[in-house]
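Asks: Fold the following.
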Amino acid sequence: MKIVYMGTPDFAVPALDALVAAGHDIAAVYSQPPRPAGRGKKLMPTPVQARAEALGLPVRTPLSLKGAEEQAAFAALGADIAVVAAYGLILPQAVLDAPRLGCLNIHASLLPRWRGAAPIQRAILAGDAETGVTIMAMEAGLDTGPMLAEVRTPIDGKTAGMLTDELARSGAALMVEVLADLSAFPPRAQPEEGVTYAAKIAKQEARIDFAAGAAQAERQIRAFNPVPGAFFLLNGERFRILSAGIEAQGGAPGAIVDDRLLIGCGADSIRPIMIQRAGKGAMGVEELLRGYPIPAGTKLDPVDA
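Replies: Got it, this is the predicted structure:
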């Protein structure tokens, strides 16, 4: 097929590779514009733009698709279909209608659960037992279009980073399978029941609320790994917890229960395993405590301070 591919982050790279490997004709790759990054604030291409250029594919990075000129340029590609994966820009109706077979989206949830911007993180935070990828025919609503196929996977203690990698690969394989025989995947309407929305992650959500209990704190740690990183403050300094376990011992929320950084969460506690001080590399808790003892009885900075 002649395909326009539209994607931006690392999640969208495996599908581009898979479509190229399957022999499809990629007429153009759309990605969000380069943005300043790093200490020098140098303009950096998105992961999808960088990969497309490495593959020798034509890349377009418009700020918006709302203008008539951009829409005409998109239509002029004469694509059979557009494949979209975490592109991040709204597709106007003129764009949705331009490809002969419409636009298909790789969405990282089991629709209609977790429509929206952050489905992987929201599934972890909610304690969902499983998640997956849905191939959806796009329409004007927010992830409301009919579904063609899905693949499921247990969450089972995985971090957002692990799930992102896994779902990117499985979504890529599923999209190739769907495009190989579209007639075998008739669209079906999403159920009206079970709709939830995955709002964009706000930075303040990454601060761990130990009063919510150890189970929820551990979900925060997994949901925000690798970014933005779940953290607590001690004497105004930020400590990111990269991995942790739950222990049955109780303790006052936000208080250090023992000399090995067990953190009280009420009826139970969180035991950090890997941790990162601001400006430092990741390290085991034992290594941290050798250079920065945090004795039992220490109280972390309160969340509502």
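
Asks: Going by C-alpha atoms from here, please, whenever you check contacts or count neighbours.
Replies: Noted.

Asks: First-to-last residue distance for stretch 121-131?
Replies: Start-to-end span of stretch 121-131 (Cα to Cα, to the nearest Å) is 11 Å.

Asks: Kindly report the same for stretch 29-43.
Replies: End residues of stretch 29-43 are separated by 19 Å (Cα to Cα).

Asks: mind listing the strands in the stretch 51-200 of the chain by residue range?
Replies: Along the stretch 51-200 of the chain, counting by DSSP state E, counting those that start in this stretch, strands occupy 59-60, 81-85, 103-107, 115-116, 130-137, 147-154, 197-198.

Asks: Apart from its neighbours in sequence, what residue is nearest residue 231?
Replies: Nearest in space to residue 231, with sequence neighbours left out and distances taken as Cα to Cα, 6 or more residues apart in numbering, is residue 240 at 4.1 Å.

Asks: For the one you found, grab the count of nearby residues.
Replies: Using other Cα atoms under 10 Å, residue 240 is surrounded by 24 other residues.

Asks: before we move on, what about the one 3 residues further on?
Replies: The tally of other residues near residue 243 (other Cα under 10 Å) stands at 18.

Asks: cool, residue 174 as well?
Replies: Residues lying near residue 174 (other Cα under 10 Å) number 21.

Asks: wait, what's in contact with it?
Replies: With contacts defined as Cα atoms under 8 Å, 6 or more residues apart in numbering, residue 174 is in contact with 135, 149, 150, 151.

Asks: Distance-wise, check it relative to residue 134.
Replies: Separation of residue 174 from residue 134 (Cα to Cα): 9 Å.

Asks: shared neighbours of these two, anything?
Replies: With Cα under 8 Å, 6+ apart, residue 174 and residue 134 have common neighbours 149, 150, 151.

Asks: follow-up on the earlier one: and the contacts of residue 174, which is closest to residue 6?
Replies: Ranked by distance to residue 6 (Cα to Cα), these are led by residue 135 at 14.3 Å.

Asks: And that closest one, how far from residue 3?
Replies: Per Cα to Cα, residue 135 is found 16 Å from residue 3.

Asks: Contacts for the lengthiest strand in the chain next, please.
Replies: Ordering each strand of the chain by length in residues (DSSP state E) puts strand 237-247 first. Applying Cα under 8 Å, 6+ apart, the contact partners of strand 237-247 are 214-215, 218, 221-222, 225-226, 229-233, 268-278, 282.

Asks: quick one on the thing from earlier: so which of the strands of the stretch 51-200 of the chain comes closest to residue 289?
Replies: When the strands of the stretch 51-200 of the chain are compared by Cα to Cα, strand 147-154 sits nearest residue 289, at 34.4 Å.

Asks: compare with the first, here's sequence two:
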Amino acid sequence: MRLAFMGSPDFAVPALEALHAAGHEIAAVYTQPPRPAGRGQRETPCPVHRKALALGLPTRHPVRLRRDAAEHEAFAALALDAAVVAAYGLILPAAMLEAPRRGCLNIHASLLPRWRGAAPIQAAILAGDRETGITIMQMDEGLDTGAMLLSGRVPIRDTDNTQVVHDALAALGSELILRTLAEPPPPVPQPEEGATYAPKLSKADGQLNWTEDAAGLARRVRALNPWPGTFFRHDGQPVRVLDAVAEDCPTIAPPGQVLDDAPRIACGHGRLRLRRLQRAGRAAQDAEAFLRGYSLPPGTLLA
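Replies: Here you go, the predicted model:
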């Protein structure tokens, strides 16, 4: 089948690899443009771009697609059977959605209609969902509102962070898109009942609010690991929290107070035991090793 692949981050790489290995003709790989990265701020291609180059596939990385007639014409000229989209990062206009014979198929990282939007994996963990999954969707002009073609489920365990769930979903997505292309399932319209939205995250979302309950904070630590990460402030400096566990124990201490040398922190309800921490410019450490080089005595009030 003659395809275009449209994706950018690590999540999309297994699907591109699977399509290529299965013998599909990939006429073009669309990715986000290279951007400055690292200490030297050198122009760096995204993961899908790098993989496409390694596979010898032609790449395109337009800055924008809307109102760009030349891009629309170039896409139509590919004479595609379908386009596969996975976390591409640009909205496809109607002219491109309608160009391939079978349209554009999206590998979405949730069980639609739950968690439409930019950060479905993080949203599922934050909400305490016990499972999530992949939905292969026939794209339309709405925000993840197209008809559902195929889906698969992945459990979310109490210890899973976003990276763990991400990797499981990326692998599942590569399997489901091959099945969808091989034997097209009938489209099923999404019900509006139960639809939820997962907004884009920012670094500000990572600051821990100690007035919240400990269970919710533990989920936030897992959901925002590896990006954007969670943190608290002490002496005006951020300290990253990479692993933590909630303890449902009553405490009369004010939220944010360090309770002991574990360290455990008082929350709005319960307490949060910090298990892995990192200072700016330093390596991540288990809490015991971290506290040997960083003073956080009981009674300290964290921001």
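
Asks: Could I get the TM-score for this pair?
Replies: Overlay of the two chains. TM-score (TM-score structural alignment, normalised by the length of the second structure): 0.97; 299 aligned residues with a Cα RMSD of 0.9 Å.

Asks: Next, the mean deviation of the longest strand of the first structure compared to the second structure.
Replies: Here the mean offset of strand 237-247 of the first structure against the second structure after fitting is 1.0 Å, by mean Cα distance after the TM-score superposition for the first structure.

Asks: Pull out the buried residues from that strand.
Replies: Within strand 237-247 of the first structure, the residues that count as buried by 16 or more other Cα atoms under 10 Å are 238, 239, 240, 241, 242, 243, 244, 246, 247.

Asks: counterpart of the first one in the second structure?
Replies: In the second structure, the residue equivalent to residue 238 of the first structure is residue 238, according to TM-score structural alignment.

Asks: In contact with the alignment partner in the first structure of residue 169 of the second structure, which residues are there?
Replies: By TM-score structural alignment, residue 169 of the second structure lines up with residue 167 in the first structure. By Cα under 8 Å, 6+ apart, residue 167 of the first structure lies in contact with 11, 108, 132, 133.

Asks: Okay, residue 167 of the first structure and residue 124 of the first structure: tell me how far apart.
Replies: Per Cα to Cα, residue 167 of the first structure is found 14 Å from residue 124 of the first structure.

Asks: overlap in contacts of those two?
Replies: Common neighbours of residue 167 of the first structure and residue 124 (Cα under 8 Å, 6+ apart) do not exist.

Asks: Now for residue 16 of the first structure: which residues touch it?
Replies: Counted by Cα under 8 Å, 6+ apart, residue 16 of the first structure has contacts 5, 48, 52, 172.

Asks: Starting from residue 73 of the first structure, give me the distance back to it.
Replies: Applying Cα to Cα to residue 16 of the first structure and residue 73 of the first structure gives a distance of 21 Å.

Asks: if we can go back for a sec, could you dump the contacts of residue 16 of the first structure into CSV and include distance to residue 112 of the first structure and neighbour count?
Replies: Putting the contacts of residue 16 of the first structure into CSV (distance: Cα to Cα, whole Å; neighbours: other Cα atoms under 10 Å) gives the following:
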residue, distance to residue 112 of the first structure, neighbour count
5, 24, 27
48, 26, 28
52, 31, 23
172, 20, 23
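
Asks: Looking at the residues you listed, which are in helices?
Replies: Applying DSSP state H to those, the entries found in helices are 48, 52, 172.

Asks: just these now: which is nearest residue 67 of the first structure?
Replies: Among these, residue 48 lies closest to residue 67 of the first structure (Cα to Cα), at 22.9 Å.

Asks: Would you check that residue 153 of the second structure makes contact with residue 130?
Replies: No: between residue 153 of the second structure and residue 130 there is no contact under Cα atoms under 8 Å: 10.4 Å.

Asks: what about the two, which has more around it?
Replies: The neighbour comparison of residue 153 of the second structure against residue 130 (other Cα under 10 Å) goes to residue 153, with 15 against 12.

Asks: Now do the contacts for the more buried one.
Replies: Residue 153 of the second structure sits next to 111, 131, 132, 133, 134 when contact means Cα under 8 Å, 6+ apart.

Asks: Residue 13 of the second structure too?
Replies: By Cα under 8 Å, 6+ apart, the contact set of residue 13 of the second structure is 7, 47, 48, 51, 170.

Asks: Please say which position in the first structure residue 258 of the second structure maps to.
Replies: For residue 258 of the second structure, the aligned position in the first structure is residue 256, judged by TM-score structural alignment.

Asks: wait, I meant residue 287 of the second structure
Replies: Counting by TM-score structural alignment, the partner of residue 287 of the second structure is residue 285.

Asks: what residues are up against that match?
Replies: By Cα under 8 Å, 6+ apart, the contact set of residue 285 of the first structure is 260, 261, 272, 273, 274, 275.

Asks: cutoff 6 Å now
Replies: 273, 274 (Cα atoms under 6 Å, 6 or more residues apart in numbering).

Asks: Residue 80 of the first structure too?
Replies: Going by Cα under 6 Å, 6+ apart, residue 80 of the first structure touches 2, 99, 100, 101.

Asks: Would you confirm that the second one contacts residue 81?
Replies: By that I understand residue 99 of the first structure. Yes: using Cα atoms under 6 Å, residue 99 of the first structure is in contact with residue 81, at 4.9 Å.

Asks: mean deviation of the strand or helix carrying residue 27 of the second structure from the first structure?
Replies: For residue 27 of the second structure, the host element (DSSP states H and E) is strand 25-30. Compared with the first structure after fitting, strand 25-30 of the second structure has a mean deviation of 0.4 Å; criterion: mean Cα distance after the TM-score superposition for the first structure.

Asks: what's the angle from that strand to strand 82-86?
Replies: Orientation check (axes from the mean of the first three to the mean of the last three Cα atoms, to 10 degrees): strand 25-30 of the second structure against strand 82-86 gives 40 degrees.

Asks: What residues sit buried inside the helix or strand just after strand 25-30 of the second structure?
Replies: Next helix or strand after strand 25-30 of the second structure toward the C-terminus (DSSP H and E): strand 35-37. The neighbour-count check on strand 35-37 of the second structure (16+ other Cα under 10 Å) flags nothing as buried.

Asks: immediately after strand 35-37 of the second structure, which helix or strand?
Replies: Next along the chain after strand 35-37 of the second structure, taking DSSP H and E as the criterion, comes strand 42-44.

Asks: what's the mean distance for that next one versus the first structure?
Replies: Mean for strand 42-44 of the second structure is 0.4 Å (mean Cα distance after the TM-score superposition for the first structure).
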